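**Q** here's my sequence, what's the structure:
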Amino acid sequence: MSPDPAILVSDLSVEYPARGVSPSCVALRGVSFRLEAGQSIGILGETGSGKSTLAAVLAGRGLPLRSGEPGPRISGGDATVLGHSLRHARKRDLAEVTFHVGYLPQEAAASLEPSLSVQDNVTLPIFERDEHYNRRAAGERAALMLDTVHLPLSVLAKYPYQLSAGQRQRVALAKALVLGPQVLVVDEPTAGIDATVRDAVIDLLAQLRSHEGFTAVIVSHDLSVLRRATDVTLVLQGGRPVAYGPIEDVLADPSHPFVQGLAHALKPPQRRRERRPQIAAGEVVAGDAVTN
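**A** As a prediction, the model looks like this:
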């Protein structure tokens, strides 16, 4: 293994501090894993298990820089992303992480700016960092990203409302990839899209996985995504890790009750065998009588 992993999570605990009448909430407790450059990890768990919080933290999004600011706080352990510790990260550290980590949040398709064209949406991260960046070069980059996510160049001039949900999801993915990130963090990439587009998104994630050095954290309840686009899977329940390993190994030999239930729920239904009626010895079935 490389001495410098892409992501190192060590006994990580994350909480949301109390705000107003809302009490504090511990979202993650004692999460640990190591992700080498070129590997992909899937995050699986029930609603409220801390999956999205883990994704946002690893992407460097939402972490408050000052006391009193809203957002998740690392209350125990640490997460190191591309060499940057997130527990006591400064503004410069978070800027480095967000530059090198692409992030596709939940319902990303709905987060596109409705007043901007697809090209302007995709290139928005570029101009947020350098407002003087060459617009022609940015347009060429946007075209390359659309090709990467298998959308026609004619989409560049359209607006989000003119696209299908699946097309918007792929535009959001192009936006997450536009800076050429070293790590991609995606949260439920196939949620809310039809089966045809779902397969296309899974194909795309599988293709990205084949690229040398592609590193990803993929939150998904979709077994096809976990099978085709990840090397290992971390299962969370109530913010705690309850299983870890290749998805087939996790489901084949579950030791935790929650994982046992998960394995049972995800098991494909067995085909019912049609039982043929038993025929007693000497009994003749209609149409089978032998004539001399």
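**Q** every contact and neighbour count from this point should use C-alpha atoms.
**A** Will do.
**Q** helix/strand/coil for residue 116?
**A** coil (DSSP: H, G, I helix; E, B strand; the rest coil).
**Q** er, residue 236 actually
**A** strand.
**Q** next: residue 109.
**A** Quick answer, by three-state DSSP: residue 109 is helix.
**Q** another sequence for comparison is provided below:
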Amino acid sequence: MIAVNGPAVVADDVSIEYRGVRGAAPIRAVDGVSLTVRQGEILALLGESGSGKSTFAAAIAGQLGATGEGEGAHRRHIAGGELTVLGQKVRGLRPASRKAQRLSGRIGYLPQDAADRLSPDLTVGEAIAEPIYARDRRFDRKEAGLIVARLVDAVHLPLGVMRLNTWELSSGQRQRVALARALVLEPQLLVADEPARGVDVLVRQSVLEALANLQVGRQFSAVVVSSDLREARALADRVAVMAESRLVGLGTFDEVLDNPLDPYVRTLAATAARPVKRRPAAPTAPRRSSAPRRPVGAGTGPRTERQENA
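**A** Got it, this is the predicted structure:
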């Protein structure tokens, strides 16, 4: 693994535009965002639908590309500023280049529809292991099986699901399989877009808790997109709040919510639910620890039968 000196992500006045059919004016989805993600920390990207948070996260993951099909397709690109991910400047980086390929192998990406993207023709074990063989077709199958089994256990699924096809699982189980798949290559950075989206409320905690515990154990950096203030606050070290394509708040949750300046941040602060246990801020230098993180949200007891099977 390539060591990174300095922050995992540095965005300096980054702007991202959508370009549609020829002659149409470009649409600015992200406008002048500047922030830093330190090594070993989780940064939450919080905002309403259409705020630009998912587009910005896709840029960090190297997954801008095109959206939509046919005449409705839009090409997304970094139109201004500079974005550096794991020490590599990504603006203008061609996806097929060696630099881009090496960088993509160090980043795990969990899109909003990750669970739906799992191939129904594959077993759970095959789906999680697929990125391993995409990188090295001759990888030892026994070793791959052990890697997959450890991840299945880490995301709170019984090992027996490895033999099932992905379509046989519930939405909550598929989401945890997608998380395991995103982490199977042991990335240095995870970008997760609404990791508990579409998951039943009874098992949302299991998905987020699995992510949090894996991050503690592996010490990767993470950017987690969320539209839920309470979940973001319980999971992340710091928060970046976006509204109408701009960054309107950045810092610890206390710093952002206790002194809101932007109208949207004031709304968040005013509508925040009862206080939750805050995750302590990450140290400047990442620190290895074997102690498990406090479970995300309420309910620290054993999972119920319905949760286990959800």
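**Q** TM value for the aligned chains?
**A** The TM-score (TM-score structural alignment, normalised by the length of the first structure) is 0.84; 264 aligned residues with a Cα RMSD of 2.0 Å.
**Q** which parts of the stretch 201-310 of the second structure are strands?
**A** Taking DSSP state E, counting those that start in this stretch as the test, the strands found in the stretch 201-310 of the second structure are 221-226, 238-243, 246-251.
**Q** select, out of those, the one closest to residue 209 of the second structure.
**A** strand 221-226 (13.2 Å; Cα to Cα).
**Q** so the closest one matches what in the first structure?
**A** The aligned range for strand 221-226 of the second structure in the first structure is 215-220, by TM-score structural alignment.
**Q** kindly report the same for stretch 121-141 of the second structure.
**A** The alignment of stretch 121-141 of the second structure onto the first structure (TM-score structural alignment) spans residues 115-135.
**Q** how far does the matching stretch sit from the chain's center?
**A** The chain centre lies 24 Å from the centre of stretch 115-135 of the first structure; the measure is Cα atoms, centre = their mean, to the nearest Å.
**Q** for that stretch, which outside residues touch it?
**A** 112-113, 138-139, 141-143, 155-160, 171-172, 174-176, 178-179 (Cα atoms under 8 Å, 6 or more residues apart in numbering).
**Q** just the buried residues out of those residues, in ChimeraX syntax.
**A** Filtering the contacts of stretch 115-135 of the first structure down to the buried ones (16 or more other Cα atoms under 10 Å) takes a single ChimeraX command:
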select :112,113,138,139,141,142,143,155,156,159,160,171,172,174,175,176,178,179
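**Q** which residues in the second structure form helices?
**A** 53-60, 98-104, 114-117, 124-135, 141-154, 171-183, 204-218, 229-235, 253-258, 263-271, 305-309 (DSSP state H).
**Q** of those helices, flag the one that's most buried.
**A** Most buried of the helices of the second structure by mean neighbour count (mean count of other Cα atoms under 10 Å) is helix 171-183; its value is a mean of 26.
**Q** contact partners of that one?
**A** Contacts for helix 171-183 of the second structure (Cα under 8 Å, 6+ apart): 108-110, 114-116, 118, 124, 127-131, 148, 151-152, 155-157, 166, 190, 195-196, 198-200, 203-204, 207, 211, 310.
**Q** in the first structure, which residues correspond to it?
**A** So helix 171-183 of the second structure sits over residues 165-177 in the first structure, by TM-score structural alignment.
**Q** reformat the helices of the second structure as CSV; add distance to residue 241 of the second structure.
**A** CSV is the format used below for the helices of the second structure (distance: least, Cα to Cα, whole Å):
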stretch, distance to residue 241 of the second structure
helix 53-60, 8
helix 98-104, 26
helix 114-117, 23
helix 124-135, 32
helix 141-154, 30
helix 171-183, 24
helix 204-218, 20
helix 229-235, 10
helix 253-258, 9
helix 263-271, 7
helix 305-309, 31
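**Q** out of those helices, which is closest to residue 83 of the second structure?
**A** Between the helices of the second structure, helix 53-60 lies closest to residue 83 of the second structure; by Cα to Cα that is 7.6 Å.
**Q** after superposition, how close is that closest one to the first structure?
**A** Helix 53-60 of the second structure: mean distance to aligned residues in the first structure after superposition is 0.9 Å, counting by mean Cα distance after the TM-score superposition for the first structure.
**Q** what's that helix in contact with?
**A** Counting by Cα under 8 Å, 6+ apart, 9, 16, 29-30, 45-47, 64, 78, 83, 85, 191, 193, 223, 225, 242, 245 sit against helix 53-60 of the second structure.
**Q** that one versus strand 238-243: what angle between them?
**A** Put simply, helix 53-60 of the second structure runs at 120 degrees to strand 238-243, going by axes from the mean of the first three to the mean of the last three Cα atoms, to 10 degrees.
**Q** coming back round to it: give the buried subset of the contacts of helix 53-60 of the second structure as a ChimeraX selection command.
**A** The buried subset of those, as determined by 16+ other Cα under 10 Å, is captured in ChimeraX by this line:
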select :9,16,29,30,45,46,47,64,78,83,85,191,193,223,225,242,245
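**Q** ok, now which ones touch residue 207 of the second structure?
**A** Here residue 207 of the second structure is in contact with 155, 172, 175-176, 195-196 (criterion: Cα under 8 Å, 6+ apart).
**Q** now tabulate those in a markdown table and tack on distance to residue 51 of the second structure.
**A** Below are the contacts of residue 207 of the second structure laid out as a markdown table (distance: Cα to Cα, whole Å):
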| residue | distance to residue 51 of the second structure |
| --- | --- |
| 155 | 30 |
| 172 | 26 |
| 175 | 24 |
| 176 | 26 |
| 195 | 18 |
| 196 | 19 |
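**Q** which residues sit in contact with the residue nearest the centre of the first structure?
**A** Taking Cα atoms, centre = their mean, the centroid of the first structure lies closest to residue 218, which sits 2.7 Å from it. Going by Cα under 8 Å, 6+ apart, residue 218 of the first structure touches 40-43, 185-188, 226, 230.
**Q** let's see it at 7 Å
**A** Contacts of residue 218 of the first structure were listed using Cα atoms under 7 Å, 6 or more residues apart in numbering, and they are 41-43, 185-187.
**Q** spatially nearest residue to the aligned residue in the second structure for residue 260 of the first structure (excluding sequence neighbours)?
**A** Alignment note (TM-score structural alignment): residue 260 of the first structure maps to residue 266 of the second structure. Distances taken as Cα to Cα, 6 or more residues apart in numbering put residue 260 closest to residue 266 of the second structure, at 5.1 Å, once the chain neighbours are dropped.
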